[in-house]
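[1] A predicted structure for the sequence below; I have some questions about it.
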Amino acid sequence: MSAQEALFHSLPADKGLYMPTPLPELGASFFEDIAGQSLADIGFAISKALFGDEISTAELEELTHHAFPFDTPVVELETGKMSVLELFHGPSLAFKDVGARYMAALMSHYSRRTDKEVNILVATSGDTGGAVAMGFHNVPGVRVSILYPSGRVSDLQEKQLTTLGGNIQAFEVDGSFDDCQAIVKQAFVDADLNDALSLSSANSINIFRLIPQGFYYVRAYGQVRQYGKPVVFSTPSGNFGNLSAGVMVQQMGLPVAHFIAATNLNKVVPSYIQSGTYLPMSSVATISNAMDVGSPSNFVRLAHLYGDDHERFKANMSGYFYDDEQTRAGMKRIYNQYDYVTCPHTAIGIMGLEAYLSDKDSNVMGVALATAHPSKFKPLVEEVLGTEIDVPERLAILGNRSKQSIRIPAEYDAFKESLLTSVL
């Protein structure tokens, strides 16, 4: 199957998930010369290895540099020991910008060859919706439908995905993220709906939302390899696409010593690492809402990357989880100790890294992923830290915009009827 087919179809007919096979080997010399390269440079090089001749070199270079006009800097908390990889410098102030903008650039490239409109369906537990909305806003030939759980995203997250209008439509679902995700998955195997509409997904079930997230692990490595220590990444995780992307680039050659799966009370993967038994659960609502996923789609990708071998999985990855009380305490301690303001997800990533350094190996360079700008959770962060935080202008301007959404029950038929009514 071509990359174009996987991009637009999202899910194969057997209801599995696409994976690039075999993964290309980038070679040791690629990583030795990585220090001065930008996120766009790295994205182009890895994309070239994955696409081969399917997209011309000139076109691929143009679209990757268009997708990434921003950087993903590493900020030190403790010199030579612990850093934070800031992934919130894109337009929606969240790590999902990397995947969403890359997908938008790819789809724009391919859509020039066809007159058929693409309808993107995406479920969000918080940041995906805003990133996809902003990444695909006014992209020709593309309509976006975003499903989000009512009352389970922050006010500013909701504004990002409900106020743009145009080709962006939000569906407010009376249920959980898992309900939203189940509706999207059912849509892709509904023959009647697929006959009526050309459907694609911008969730991490789509391999091309996930692949570019590997780029910033490589960019981070280029910024910390100067210390000459083994590198460990701690990734706040919900649907586990972000972590799957890291493991993919590791298997392409990136010298990662270990990964940490850091999450909240939706702890199915840390529990699997500990016990060897994977038991999906009903999602639990927490203050780190973007990780409120009880049945993560990308677990099967992670397991596949480790050959469905629990011992191999456990040897390469540790898991830590924290409840809301621990998360609040962590946010406050990190602020007091490092003078660094975090959203609750980033705090969990840092706490997971600290726990690993204390429990397992302190002679490494630890990098925790900062997944969202703290202002996206302004009321919570200010309450916990007892101080006011600034909101970047591109987020602040959303405050006065009116929410536009279609509210539906957590039922597939209700969504299908609403979607067809709004599109056709």
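    Here it is on my side, so go on.

[2] rest of the way, CA atoms for contacts and neighbours
    Fine.

[3] Residues contacting the helix or strand hosting residue 247, please?
    Counting by DSSP states H and E, the element that carries residue 247 is helix 241-251. Here helix 241-251 makes contact (C-alpha atoms under 8 Å, 6 or more residues apart in numbering) with 23, 25, 204-205, 210-215, 217-218, 235, 237, 256, 261, 298, 301-302, 305.

[4] What about those residues, which are in strands?
    235, 256, 261 (DSSP state E).

[5] any idea how far the closest residue to residue 117 other than its chain neighbours lies from residue 112?
    Using C-alpha to C-alpha, 6 or more residues apart in numbering and skipping the chain neighbours, the partner closest in space to residue 117 is residue 141 (4.7 Å). Using C-alpha to C-alpha, to the nearest Å, residue 141 is found at 9 Å from residue 112.

[6] more crowded one of the two?
    Neighbour comparison, residue 141 and residue 112: the larger count goes to residue 141, with 16 against 11 (by other C-alpha atoms under 10 Å).

[7] which residues are in contact with the strand or helix carrying residue 352?
    Here residue 352 sits within helix 344-359, counting by DSSP H and E. Around helix 344-359, the neighbours that count as contacts under C-alpha under 8 Å, 6+ apart are 84, 233-236, 260-264, 287-288, 290-291, 318-322, 327-328, 330-331, 334, 362-364, 366-372, 381.

[8] And here is the other one:
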Amino acid sequence: MQVNFEQVVLSGTAEDGGLFVPLELPLFEPQEIANWSTLPYDELAYRVMSPFVGEAIPEADFKRLLKEAGSHFSHRSLAPLHQVDRNEWVLELFHGPTRSSKDFAAQLQARLVQYFLRKRQRRGVVLGATNGDTGLAAIEAFKHCDETVVVVLYPQAGVPRDQLQHLQAVAHPRVHKVAVNGSFDDCQTLVSRLLRQWPCAQREVISFNSSNWVGVLAQLVFYFHAVLQLGGGQRPIGFSVPAASFAEVYAGYIAQKMGLPITQMIVATNQNDALHQLFLKNHYSRLRANKTLSPAMDLSIFSNLERFLWELYEHDDQAVSALMGTFESSGEMTLSNACWLQARMIIDSYAVSDEQTLEEITSLYRDTGYVIDPHTATGVLAARLYRRSLVAPMVTLGEISPAKSTALLGELGIIVPTQHRPLEEPGPEQLHRIEHDDLDTLHQLLGAL
């Protein structure tokens, strides 16, 4: 079923329980992309996103919303590049209000949601799962949106201390936190079930996770921005992506289809290597998450894999539905050999251990004075080990500020300014605790909002 951009923004999933995907991708000519080299970030975002938005928002309104979405970032370029080695770079995506890449999608989504809810004169529930950064970014962005209530599910024992302190300190009448006795994957499963069985017809339900198409749109711009900065849109470039979310991988994959000269993508994982096993051995499985030094990557269920499969299988709905059905029932998935080889033409992967992560942080700091967090370290190491070309620049997505890992870095003798945001002022507590499969309690909570 075809829907417009407004309905996509104000949704969790499609009516059949799947994710929204574009019927076709815009294709930009090389010279057109090159002409964007001098544009500020918000203007570039408009050029990249507008074909997906169509006539759903007038041009002036959309440009205003994009400019407002970047207004709380601490760096004037929003996403600066930092060179870490010969032809190797980190794209710093952590200069937003909560110091993670999730701010790009959250700040834009909050403004789009508010714009469309006001147009409809409706209210919404913004719902999602987090193991730290995604939920904090959503809360920060939506707490000023009077038309929405935010419901955040998080694993009771799976959120890093700093992020957990900030989550627990949030005491806002329109923010409800649900501590789940289970893993992040359990939280994701509960959210998926809620989106498919939404009990509150009087409110729109809107996912704040990257299953919402706005998250992919925001991340598309990362790639255009980096390619234009390093090669004016003409020079082939590779990317290394720490796999905290598959949305970044999918966004890079379709950015190449849209005309960017991306020659390689490296998917960097930690010990939780479900994605690495997919690209290495063509076997994807639901695994028990292990705790590591890069906790945002401690998961094995990636919603945007469904969108990626839709592209690989050339928009074959039935084939993708069959694959997702198999994974839902068995927890395992194998791609057709042709599709797996198609993915491997551009995508490589590597699983980085905690020991390698610490060594990469230490050696990079020793050799350059530059500080990275554990998530970025997995990407930087994978980029150096598995880049296919020494000529093409290799860019690692730096998704989380090192200021969020001050305790770990301090143990390594690396002192980083904390840049802590002040904790929220005490207020009415909105914290709930449930078991990993307790959908009934969640229905009761949502029904009372």
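    Good, I have the coordinates. Keep in mind it's a predicted model, so treat the numbers as computed, not measured.

[9] residues touching the aligned partner of residue 19 of the second structure in the first structure, list them.
    Superposed on the first structure with TM-score structural alignment, residue 19 of the second structure falls opposite residue 17. Residues in contact with residue 17 of the first structure, defined by C-alpha under 8 Å, 6+ apart, are 10-11, 205-207, 301.

[10] mind listing which of the contacts of helix 344-359 of the first structure are in strands?
    Short answer: these in strands (DSSP E) are 84, 233-236, 260-263, 318-321, 366-370.

[11] ok, which stretches of the first structure are strands?
    For the first structure, applying DSSP E gives strands covering 74-78, 82-86, 118-123, 142-149, 168-174, 198-201, 231-236, 256-263, 317-321, 365-370, 406-409.

[12] For the fifth one, grab the matching residue range in the second structure.
    Alignment note (TM-score structural alignment): strand 168-174 of the first structure is matched to residues 175-181 of the second structure.

[13] in the superposed pair, what's the mean gap between that stretch and the first structure?
    Taken over the aligned residues, the distance from stretch 175-181 of the second structure to the first structure averages 1.4 Å (mean C-alpha distance after the TM-score superposition for the first structure).

[14] Go ahead and name everything in contact with that stretch.
    For stretch 175-181 of the second structure, using C-alpha under 8 Å, 6+ apart, the contacting residues are 139, 143, 149-157, 167, 187, 430-436.

[15] roughly how far out does that stretch sit from the chain middle?
    20 Å (C-alpha atoms, centre = their mean, to the nearest Å).

[16] Now which residue in the second structure aligns to residue 91 of the first structure?
    Using TM-score structural alignment, residue 91 of the first structure pairs with residue 97 in the second structure.

[17] Hmm, its match is touching residue 103, no?
    Yes - Residue 97 of the second structure is within contact range of residue 103, at 6.9 Å (criterion: C-alpha atoms under 8 Å).

[18] Now the common contact residues for these two.
    With C-alpha under 8 Å, 6+ apart, residue 97 of the second structure and residue 103 have common neighbours residue 137.

[19] Just give me the closest of the contacts of residue 17 of the first structure to residue 125 of the first structure.
    For the contacts of residue 17 of the first structure, the residue nearest residue 125 of the first structure by C-alpha to C-alpha is residue 205; the value is 14.1 Å.

[20] Quick one: map the closest one onto the second structure.
    Checking TM-score structural alignment: residue 205 of the first structure goes with residue 211.

[21] and what of residue 52 of the first structure?
    Using TM-score structural alignment, the equivalent of residue 52 of the first structure in the second structure is residue 54.
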